[in-house]
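Asker: Quick one, fold the following:
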Amino acid sequence: MNPMSVAVQAGFRRGWIELRQSLTNGMDLFGQFFWPLLTLVALFFMRNGTFEASGVGLGSLALPGVVGMLIAFTGMFGIAQYLALDREDGTLLRAKATPNGMVGYLVGKITTTAGLIGIQVVLVLGGGALLVGGVHLDSVTAWTTFLWVLVLGTLATLPLGAIIGSVFESPRTMGFISFPIMGLVAISGIFYPITSMPGWLQGLAQVFPIYWLGLGMRSAMLPDSAVAVELEGSWRQLETVAVLGVWTVIGLVIAPIVLRRMARRESGANLAVRREKAMQRAY
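Answerer: Just a heads-up that it's a prediction; the model follows:
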């Protein structure tokens, strides 16, 4: 059998094992599902509000955006945290020393992260539908739109997570990147329509995939009447495909280059230095 195929198959198996382990570990469960549960609480308090005079419920508007936000947030931070942690404890160095080990490693992390995205989406979608209602996934077209936005959004964000994770050598330094990402969430129309924001913020939000993930999910999950609160009064699905597709291509082109450079820099000496710094912080 082709050695590359063996590495890919091993990566899938590793990913599923890690996913099962993360679902049986208390700390992992807390870390993965704290924010989804917190967003459900926020949706609960928004359930009776409406957007201006449109009559569209804020909770119903926010739920699809929250689903899109979780795809982006978990896609970027999930794999980035794995990379940062595994660089510090030597897992990445061991993968590098194994024939085709980096391929299997990355396939495994992508499998684990994609699985977590799917579980979080099901949790928030099901819980949100019970809490705020307004979800209209009642046709083949709606489900088709939901699935292609989910898949394309995952493909657009996972490579970005790999790029972010390759930049930060320690998981303790990754907190810095959370602030600009949370800022993007705030201006991307997740909890409140983007049409209520200044024009320059609307333009900035449309550069990044978070806004388009939210818009794509709203186009799948909300009735046609809700499109009135969107920019241009349109779901803009072609633009959604284009922007998410561009981010996918950018990520898939840049991520392998960055990861190869990161792997080349990994050595026993660098690992020892990072461990020494970690011990100094511990004491």
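Asker: going forward, measure contacts and count neighbours with C-alpha atoms only.
Answerer: Will do.
Asker: tell me which residues of stretch 43-61 are tucked away?
Answerer: By 16 or more other CA atoms under 10 Å, the buried positions in stretch 43-61 come out as Leu43, Phe44, Met46, Arg47, Val56, Gly57, Leu58, Gly59, Ser60, Leu61.
Asker: Here is the second sequence; please produce its structure so I can put it next to the first one:
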Amino acid sequence: MNPVLHAAKLGVLRGWIEFKQMLKNPQEFGFNIIMTIVFLVVLYFQRNKTIEGNDMALAMFALPSLLGMLVVFGGFMGAATTLTFEREDGTLLRAKATPNGMVSYLISRIISVTTFSMVSVIMLLMPGLFLIKGLADTSWSGWLLLLLIFIIGILATLPWGAVVGSLVKSTASSFNLTMLPLGALTAISGIFYPITSLPDWLQVIGQIFPVYWLGLGMRAALLPETAVLAEIGESWRYFEMFGVLGIWTIAGFLIVPKILRRMARKESGSTMEKRKQEMMSRGY
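Answerer: So this is what the prediction gives:
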């Protein structure tokens, strides 16, 4: 077998094993369960509230938007924090020292991040179908669009998470540089309430980033056609949606290989030991 293909196969296998290990890890999987419960409680209290100028329940609008947000958090934060942690514990150094090890490593990251993000989406979606009337009536084309949005969402965010994970010096820095900006973007991207309720300049900023477009895509997939009246221009804007997400995807995959190669060249036993000593001096 071709060495690169063999490495890719090992990467898929490793990614799947890591995914199963994450499901058994109370710390990692437990956080997802808690967040899902929090979101469901928010949706429960929104179920009888309607969007201004529209008789659609606010919870019906918010659930698909939250699914889009989960894709962003899963792809971006999942890649950033994992890459940073495994650079600190020597996993990346071992991959670098193995023939085609980086190929195997990167594929395993894609598999584990994608599968874990999919579980997060399903955990919120399944109870949401019973909580919010109307979502269960989604057509097969709507479910197909949801799957497509999920895939392109992961592709548009995972490379940028890897870039952040490659550039920061510690796991704590990685968390701060992902969680805080994503939280701010969520607030201006029409996740909990239509973006049209925000000032025009905030709407412009929100539309630059994937969070808004993934929320829009999920709403287009799951909501009835009348829900489009709450959107900008009363349109799902498929062309703009796939265009913006496509630009983030292409730019990410053009940039991330260069960043990762540069990071891998800098990795050595001495640099890893230096980071370990710095962590110990900070009391970690």
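Asker: before we move on, back to that, out of the buried residues of stretch 43-61 of structure 1, which comes closest to Ser267 of structure 1?
Answerer: Leu43 (46.7 Å; CA to CA).
Asker: was I right about that closest one contacting Leu130?
Answerer: No - using CA atoms under 8 Å as the test, Leu43 of structure 1 is too far from Leu130 to be in contact (10.6 Å).
Asker: how far away is Met77 of structure 2 from Phe253 of structure 2?
Answerer: Distance of Met77 of structure 2 to Phe253 of structure 2, given as CA to CA, to the nearest Å: 17 Å.
Asker: So for these two, which sits in the more crowded spot?
Answerer: Using other CA atoms under 10 Å as the criterion, Met77 of structure 2 and Phe253 rank with Met77 on top: 26 against 15.
Asker: Just list the residues touching Ser117 of structure 2, thanks.
Answerer: Counting by CA atoms under 8 Å, 6 or more residues apart in numbering, Ser117 of structure 2 makes contact with Leu70, Val71, Gly74, Gly75.
Asker: same thing but at 6 Å, please
Answerer: Ser117 of structure 2 makes contact with Gly74 under the criterion CA atoms under 6 Å, 6 or more residues apart in numbering.
Asker: where's it, which helix or strand?
Answerer: Here Ser117 of structure 2 is covered by helix 101-131, with elements defined by DSSP states H and E.
Asker: Give the other helices and strands that the next helix or strand after that helix contacts.
Answerer: The helix or strand immediately downstream of helix 101-131 of structure 2 is helix 140-167, counting by DSSP H and E. Applying 3 or more CA pairs under 6 Å, 6 or more residues apart in numbering; DSSP states H and E, one finds that helix 140-167 of structure 2 makes contact with helix 78-88, helix 210-222, helix 238-266.
Asker: average offset between helix 140-167 of structure 2 and structure 1?
Answerer: Comparison of helix 140-167 of structure 2 with structure 1 after fitting gives an average deviation of 1.2 Å (mean CA distance after the TM-score superposition for structure 1).
Asker: mind listing what's buried in that helix?
Answerer: For helix 140-167 of structure 2, burial by neighbour count (16+ other CA under 10 Å) applies to 142, 145-146, 149-150, 152-167.
Asker: quick check: angle from that helix to helix 238-266?
Answerer: If you take axes from the mean of the first three to the mean of the last three CA atoms, to 10 degrees, helix 140-167 of structure 2 sits at 30 degrees to helix 238-266.
Asker: what is the orientation angle of helix 140-167 of structure 2 with helix 210-222?
Answerer: Using the same axes, to 10 degrees, helix 140-167 of structure 2 lies at 160 degrees relative to helix 210-222.
Asker: And helix 140-167 of structure 2, how far out from the chain middle?
Answerer: With CA atoms, centre = their mean, to the nearest Å as the basis, helix 140-167 of structure 2 stands 6 Å off its chain's centre.
Asker: And for stretch 181-194 of structure 1?
Answerer: Going by CA atoms, centre = their mean, where stretch 181-194 of structure 1 is centred and where its chain is centred differ by 15 Å.
Asker: neighbours of Ile188 of structure 2, just the number please.
Answerer: Neighbours around Ile188 of structure 2, by other CA under 10 Å: 23.
Asker: count of residues packed around the closest residue to it other than its chain neighbours?
Answerer: Computed as CA to CA, 6 or more residues apart in numbering, the closest residue to Ile188 of structure 2 that is not its neighbour in sequence is Gly206, at 5.6 Å. Residues lying near Gly206 of structure 2 (other CA under 10 Å) number 22.
Asker: Please verify my assumption that Gly206 of structure 2 contacts Ala187.
Answerer: No - contact criterion CA atoms under 6 Å: Gly206 of structure 2 and Ala187 do not qualify, at 8.9 Å.
Asker: Tell me which helix or strand the closest residue to Ser22 of structure 1 other than its chain neighbours sits in.
Answerer: Nearest non-adjacent residue to Ser22 of structure 1, counting by CA to CA, 6+ apart: Asp28, 5.4 Å away. In the assignment (DSSP H and E), Asp28 of structure 1 maps to helix 26-46.
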